[in-house]
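A.B. asks: Structure, please.
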Amino acid sequence: MNSRMKRGALYCVLIIALMMLASCGKSAGNNSNQGANSNQAVSDEAASEETTEAAAEETTSEETTESEESQATRIYKDADGKEVEIPANPQRIVVLEYLGEALAVGAKPIGTAGYLIDAFAGKVDGIQDVGDVPVNLEKITAMNPDLIVSFDGGSDREDRPQLEKVAPFVSIAWNGTLYEHLRAMGDIVGKKDQAEQWIKDYEAKAQSAKEQISSVVPAGSTAVALGIFDKSFYAYEDRNIGHTLYHALGFTPTPKIKEMMEDGEASGAKEISLEVLPEYAKADYLFVMLYGDEKTVNQKYEDLKKMKMWTNIPAVKAGHVYVVGPEWFYYDALTLEWELDETVKMLTAKPE
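C.D. replies: Take a look at the predicted model:
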């Protein structure tokens, strides 16, 4: 073999060797990258598992906290003086009284008394009728309430022992004021702040109402609310419509009404005879509430309007007599809020 051929052969061997080395280097690089990628995948999977576990632990912790909160209890001393263990955050409440207060603080009950269902038509969707006094104990039991709220009872709440076997039972003082009722309800259902906010909003609304009627109702004007029933007459103090007149709108009670308010014996209203009615009705503004058989009470009122004792009353002479229906007899947060609006409308419009 001549020297040229030898050099060509050597070049071929050298090229082949270089190609083989390059191939090995590339393979090693690939193997290194694959190893790194594999390690990264394992690391990512581990991190993902840790995140999932942390999320699961957090969810479990939240659920445990919510469960503990729903099961937490506290002791509440009610209007009957009984210390009752009640849920700290009740969810399934039955209110046998004070439905207006429960709704005002945002605690919609699952059941309430039948007459309240009728009184709050349009606001009671989803709330079951559990009867009046006595209530439907079997139905309430089936509803599985976690709290029952009513008025302080005596003989009017003889079913309390049976109701206490169904769920914690607490009472609110019947003779309390609107704000006392509202604050008690807020405390019982864990919504004190909502109760205070409602009071704040109501007082602002009352102030606005005073300003609206100031142009037509002279300062210091007296007002009286009378009730005409089938067989009786009633004068009202500062509950029911009286709260709207004296506390919200600032009317002055007449001497007879003031006596009722000070002695505290009337519990909101006092039955009076026809003979003494003019003494109680002697006011600048008169609100007449008709309650009972419609035909009977309307006729009774028509007969009264023909009597001289009636025509001599200052409010009658001035044309400041306003006739209202039985819905004005309720004494609760929502009714009084509605009543405030209605009273302003009547006073700023033409009287009867």
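A.B. asks: can we go C-alpha only for contacts and neighbour counts from here?
C.D. replies: OK.
A.B. asks: Helices along the stretch 101-250 of the chain, start to end?
C.D. replies: Counting by DSSP state H, counting those that start in this stretch, the stretch 101-250 of the chain has helices at residues 114-119, 137-143, 160-164, 178-188, 192-213, 241-242.
A.B. asks: could I get those helices as TSV with distance to Val321 and mean neighbour count?
C.D. replies: As requested, the helices of the stretch 101-250 of the chain are arranged in TSV below (distance: least, C-alpha to C-alpha, whole Å; neighbours: other C-alpha atoms under 10 Å):
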stretch	distance to Val321	mean neighbour count
helix 114-119	25	16
helix 137-143	44	14
helix 160-164	43	15
helix 178-188	26	21
helix 192-213	16	16
helix 241-242	14	27
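A.B. asks: can you put these in TSV and add distance to Gln91?
C.D. replies: Below are the helices of the stretch 101-250 of the chain laid out as TSV (distance: least, C-alpha to C-alpha, whole Å):
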stretch	distance to Gln91
helix 114-119	20
helix 137-143	12
helix 160-164	17
helix 178-188	12
helix 192-213	16
helix 241-242	32
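A.B. asks: Of the ones you listed, give the one that comes closest to Ala225.
C.D. replies: Among the helices of the stretch 101-250 of the chain, helix 241-242 comes nearest to Ala225, with 6.7 Å by C-alpha to C-alpha.
A.B. asks: Tell me the first helix or strand C-terminal of that closest one.
C.D. replies: Helices and strands here follow DSSP states H and E; after helix 241-242, the next one along the chain is helix 255-263.
A.B. asks: other SSEs contacting that next one?
C.D. replies: helix 277-281 (3 or more C-alpha pairs under 8 Å, 6 or more residues apart in numbering; DSSP states H and E).
A.B. asks: what packs against the helix it packs on?
C.D. replies: By 3+ C-alpha pairs under 8 Å, 6+ apart, helix 277-281 packs against strand 223-228, helix 255-263.
A.B. asks: And the next helix or strand after it, how far out from the chain middle?
C.D. replies: Next in sequence after helix 277-281, counting helices and strands by DSSP H and E, comes strand 285-290. Centroid separation for strand 285-290 versus its chain: 29 Å, with C-alpha atoms, centre = their mean, to the nearest Å.
A.B. asks: Following up with a second sequence; could you model it the same way so I can compare the two?
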Amino acid sequence: MMKNKTYLAMLALLLLTLVLSACGSNSANEPASEEQETASQESNEEENITEPVEEEASGTVIYESELGPVEIPANPTRIVALTNAPNVLSLGGNLVGVDEWTEANPLFTEKLEGVTVVSEGNLESIASQTPDLIIAGSHMSNIEEYAKIAPTVVYTWGKLDYLDQQIEIGKLLNKEEEALNWVDDFKERTATIGNEIKAKYGDDVTVSVFEVADSGLYVYGDNWARGTEILYQAMKLEMPEKVKEDALGPGMYNLSLEVMPEYSGDFIVASRSLAGTADVMNTEIWNGLPAVQNNRVIEIEAKASSYSDPITLEYLLEIFTEGFLGQAE
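C.D. replies: Below is the predicted model of the structure:
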């Protein structure tokens, strides 16, 4: 009788163990609770959000260039700029190669420290910089060869105005918003200064931009650097009629000293080498100009004024503001 009771107790304990084990197994295979599903989904969503951002940062995008779509790095880090290097600099682009003219400009000396000067005709000098983006001019003859080295974007000089060109470089470098913000701010500031100049000297005040050099004498229209875009386009100041006639269309006009008075406005911006005095400025004709006699000559360094990028424009705007508004009548 005792043996039977012991046997029955052991059997009951075994059955209880089997039941508990089955319950545990079923629990592990049951669908997750609503809270568990939500947590799992959030975790997966976070993973899905992170991955595309990483791909975008290190991947490529399609840039619509004037020669057609080009696949470029989303964020280029090794740029060779055979043209428009100052625009790239103004947006903080990482240049590894630039043209000799940009390198020789004193405004960019510090910013280009350690950057290699390359030549559009020397493919090896370009390839040795292992660029991930090349910016070239449409007039260059090796564009197809550049494209074999790295994605190449081409611009035609003068096809875009100076502000649209900056915006386009902003798109290229994934910094369009930064470029747009600068353009809006620059337009507002220059318009205000232009109105102040007109209020002080009259709405019809004129200004001429001359390149004064021993090698020649030139007068400029409204889109040939030397601050012409600021004076005529942004500030909307007037140019003398003779300048409109001969320089506005082609952009620049070579003239002789004898006819210089015909092209001289109420103000003169003289682009020259400030290291010395040009022979023109020692002549009776120069010293007889009303702008010279009235102390209305604003001198700018020629080498630092040959571009129309934000760095150059801000530099010239400061000089012009002081030249027009800082002097006493």
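A.B. asks: one step back: how about the helices of the stretch 101-250 of structure 1, which one is nearest Val105 of structure 1?
C.D. replies: Using C-alpha to C-alpha, the helices of the stretch 101-250 of structure 1 put helix 192-213 closest to Val105 of structure 1, at 5.1 Å.
A.B. asks: and that closest one with helix 178-188, angle?
C.D. replies: 160 degrees (axes from the mean of the first three to the mean of the last three C-alpha atoms, to 10 degrees).
A.B. asks: tell me the contacts of the aligned residue in structure 1 for Arg272 of structure 2?
C.D. replies: Alignment note (TM-score structural alignment): Arg272 of structure 2 maps to Leu290 of structure 1. Counting by C-alpha atoms under 8 Å, 6 or more residues apart in numbering, Leu290 of structure 1 makes contact with Gly227, Ile228, Phe229, Val297, Asn298, Val323, Val324, Gly325, Pro326.
A.B. asks: still on that earlier bit, need the winner for burial among the helices and strands packed on helix 277-281 of structure 1.
C.D. replies: With neighbours taken as mean count of other C-alpha atoms under 10 Å, those reach their highest mean count in strand 223-228, at a mean of 24.
A.B. asks: re the thing from before, can you pick the most crowded of the contacts of Leu290 of structure 1?
C.D. replies: Ranked by the number of neighbours (other C-alpha atoms under 10 Å), the contacts of Leu290 of structure 1 place Gly227 first, at 23 neighbours.
A.B. asks: Surely that residue touches Leu286?
C.D. replies: No. Between Gly227 of structure 1 and Leu286 there is no contact, the gap being 10.7 Å when judged by C-alpha atoms under 8 Å.
A.B. asks: still on that earlier bit, need the helices and strands packed on helix 277-281 of structure 1 in JSON lines with distance to Ser70 of structure 1, can you?
C.D. replies: What follows is those, written out as JSON lines (distance: least, C-alpha to C-alpha, whole Å):
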{"stretch": "strand 223-228", "distance to Ser70 of structure 1": "45"}
{"stretch": "helix 255-263", "distance to Ser70 of structure 1": "43"}
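A.B. asks: what's the distance between Val280 of structure 2 and Gly216 of structure 2?
C.D. replies: Distance, Val280 of structure 2 to Gly216 of structure 2, using C-alpha to C-alpha, to the nearest Å: 9 Å.
A.B. asks: Could you check which of these two is surrounded by more residues?
C.D. replies: Counted by other C-alpha under 10 Å, Val280 of structure 2 and Gly216 do not tie: Val280 has more neighbours, with 16 against 12.
A.B. asks: show me what contacts the more buried one?
C.D. replies: Contacts here follow C-alpha under 8 Å, 6+ apart; on that basis Val280 of structure 2 touches Val212, Ala213, Asp214, Leu257, Trp286.
A.B. asks: Equivalent analysis for Leu334 of structure 1, please.
C.D. replies: Contacts of Leu334 of structure 1 (C-alpha under 8 Å, 6+ apart): Gly100, Glu101, Leu103, Ala104.
A.B. asks: Swap in 6 Å and give it another go.
C.D. replies: Counting by C-alpha atoms under 6 Å, 6 or more residues apart in numbering, Leu334 of structure 1 touches Gly100.
A.B. asks: and what of Pro73 of structure 2?
C.D. replies: Thr60.
A.B. asks: Quick check: the gap between it and Ala81 of structure 2.
C.D. replies: The separation that Pro73 of structure 2 has from Ala81 of structure 2, given C-alpha to C-alpha, amounts to 15 Å.
A.B. asks: Equivalent analysis for Asn29 of structure 2, please.
C.D. replies: 62 Å.
A.B. asks: So which of these two has more stuff around it?
C.D. replies: Ala81 (29 against 8).
A.B. asks: Map that one onto structure 1.
C.D. replies: Counting by TM-score structural alignment, Ala81 of structure 2 lines up with Val95 in structure 1.
A.B. asks: That match against Asp146, yeah?
C.D. replies: No. Using C-alpha atoms under 6 Å as the test, Val95 of structure 1 is too far from Asp146 to be in contact (11.3 Å).
A.B. asks: residues contacting the aligned residue in structure 2 for Ala104 of structure 1?
C.D. replies: Aligned by TM-score structural alignment, Ala104 of structure 1 pairs with Ser90 of structure 2. Residues near Ser90 of structure 2 by C-alpha under 6 Å, 6+ apart: none.
A.B. asks: Tell me how far Ser90 of structure 2 lies from Gly276 of structure 2.
C.D. replies: According to C-alpha to C-alpha, Ser90 of structure 2 and Gly276 of structure 2 sit 30 Å apart.
A.B. asks: Cool, thanks, talk later.
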